[in-house]
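**Student:** Predicted model and sequence follow; I will ask about them next.
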Amino acid sequence: MIKTVLFDKDGTLFDFRATWGGWAASFLLELSSGDHAKAAQMAASVGFDLQDRRFEEDSVLIGGTPGDIVRQLLPYVPGVSAAGLVSRMNVMAAAAPQHEAAPLLPLLGGLRERGLALGVITNDARAPAMAHLRASGVAHCFDHIIGSDCGFGQKPGPGQLQAFMEMTGADPSETVMVGDSPHDLIAARAAGCHRVGVLTGMASRQQLAPLASVVLPDISALPAWLDAAEEARTDAA
């Protein structure tokens, strides 16, 4: 029986393309002081097409932490420290308008009414993650929100998931991780959790299916999957 649901943030709770394409272009142009040629070079270094606002499949902007992204961009901004650039990026990211992958408040409220524990496991830093969830009015729905800067590592490592389960006493066999990227599902597998992929990020069904118990169009289909999983468990008992 599933008792805990953990969500990735970008590409799962929020639609990745709709949210981050415009933000990435604005951030890179601001960082390059409006020099489009330089911004295009910086974009290429992080796997982003500035003109088309399109992410490469392996873009560090998709699955990387703020630190990962900054390591690629630092050579283009001499005299700026890594910590300073991370801070600058986090401030701009926290202000980015988020596009919900599905209406979040009714969905999360319904999961809460089932008695489920809920969490967010993200490779984003915790401060911008909290800002996005508060802006959508759903931060209170989660027992814990764990970012890549919380001291538990980052996906695809299992440390963030393990930390949540240790904090709450959740059993991996009763926990499902919902995510849009292979990183999410690999982390969940390493932590011994069930795995649900969604297609509101950058990964295809073909990429997610070998790693997931099921691949859903988006998180709005999660309650029906939970019902079906419980029915199958009951029938097998």
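**Tutor:** Yes, it's here. Residues are numbered from 1 along each chain as shown.

**Student:** contacts and neighbour counts: CA atoms only from here.
**Tutor:** Noted.

**Student:** In stretch 79-89, which residues are buried?
**Tutor:** For stretch 79-89, the neighbour count (16 or more other C-alpha atoms under 10 Å) marks 82, 85-86, 89 as buried.

**Student:** Check stretch 37-57 too.
**Tutor:** Within stretch 37-57, the residues scored as buried using 16+ other C-alpha under 10 Å are 38-50, 53-55.

**Student:** Please compare the first structure with the one that follows:
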Amino acid sequence: MQIDAILFDKDGTLFDFAATWEAFARALMMKLAEGDITRAAQLGEVIGFDLHAGRYHPDSIVIAGTPAEIVEVLAPWVPGMTKPALIDMLNHEASQAPQAEAVPLGPFLDHLRGHGLKLGVATNDAEAPARVHLGGAGVQDRFDFIAGSDSGHGAKPGPGQLLAFAAHVGVAPEHVAMVGDSTHDLLAGRAAGMRTVAVLTGMAPADELAPHADVVLAHIGEIPAWLGL
């Protein structure tokens, strides 16, 4: 197995999903509901978020959806706001969401780079909040490529972001590993002809991910051992 580059999903992969996006959903719903908790809970159900329990439903659009897809679901319930205004609010709240690193990212990424690996991020989040999150963790400069769903390459499970990364770093797709916590990530990796690595720091269980993955790991910190580094 020759892996020369690794492309990471962001939420649920580099960062723990629940710590980030449960806080985001609560803040967004309360803002949209203008502080009315009953209304906020109703809006939460629209996107598959239980406001009172602080949990996402397994099929929530937020787990793997793009900001545009989330807005398509929300817009009919917020008739006083345009879709562009909703996307702006969503991206702002996303950029403010707290981040919990799945592992200490600086040393982890430096270790991979020290072995000559090219690194990238492909997320269904928008690019601007993704860069804010990576910058907040102090690791944006470790990546050779960062793309969001609005970066012009499409969104996962399509392979556009993945193939753009491979082309950008000059590595054949078969020598790239796509790492993610959702079937969207893994299906995109398979479509791009890459190796697929599932991690369990998102919302999906191992038995859902395993059919689409070459390996299932507890978290990204196990990647060096998988690669023999």
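**Tutor:** Received the coordinates, thanks. Treat the numbers as computed from the prediction; the structure is a model and nothing was measured.

**Student:** Would you mind reporting the TM-score between them?
**Tutor:** Superposed pair, TM-score by TM-score structural alignment, normalised by the length of the second structure: 0.97. Supporting alignment: 228 aligned residues with a C-alpha RMSD of 0.9 Å.

**Student:** Restricted to helices, list the buried residues of stretch 37-57 of the first structure.
**Tutor:** 38-45 (DSSP state H).

**Student:** Just give me the closest of those to Phe27 of the first structure.
**Tutor:** Nearest to Phe27 of the first structure among these is Ala39, at 9.1 Å by C-alpha to C-alpha.

**Student:** From Ser26 of the first structure, how far out is the closest one?
**Tutor:** Using C-alpha to C-alpha, to the nearest Å, one obtains 10 Å as the distance from Ala39 of the first structure to Ser26 of the first structure.

**Student:** what about the strands in the second structure?
**Tutor:** Read by DSSP state E, the second structure holds these strands, from start to end of the chain: 5-8, 49-50, 55-56, 118-122, 145-147, 176-180, 195-199, 215-217.

**Student:** and among the ones you listed, the most buried is which?
**Tutor:** Among those, judged by mean count of other C-alpha atoms under 10 Å, the one packed with the most neighbours on average is strand 176-180 (a mean of 29).

**Student:** Mind giving me the packing neighbours of that strand?
**Tutor:** With contacts defined as 3 or more C-alpha pairs under 8 Å, 6 or more residues apart in numbering; DSSP states H and E, the packing partners of strand 176-180 of the second structure are strand 5-8, helix 183-192, strand 195-199.

**Student:** so how much does the first one differ from the first structure once superposed?
**Tutor:** Here strand 5-8 of the second structure is compared with the first structure after superposition; its mean distance to the aligned residues, by mean C-alpha distance after the TM-score superposition for the first structure, is 0.3 Å.

**Student:** How far does that strand sit from its chain's centre?
**Tutor:** In terms of C-alpha atoms, centre = their mean, to the nearest Å, the gap separating the centre of strand 5-8 of the second structure from the centre of its chain is 13 Å.

**Student:** contacts for it?
**Tutor:** Taking contacts as C-alpha atoms under 8 Å, 6 or more residues apart in numbering, the residues outside strand 5-8 of the second structure that touch it are 14, 117-122, 162, 165, 171, 175-180.

**Student:** switch the cut-off to 7 Å
**Tutor:** With contacts defined as C-alpha atoms under 7 Å, 6 or more residues apart in numbering, strand 5-8 of the second structure is touched by 117-122, 171, 175-180.

**Student:** Show me which residues of the biggest helix by length in the second structure are buried.
**Tutor:** Assignment by DSSP H gives helix 17-32 as the longest helix of the second structure. For helix 17-32 of the second structure, burial by neighbour count (16+ other C-alpha under 10 Å) applies to 17-30, 32.
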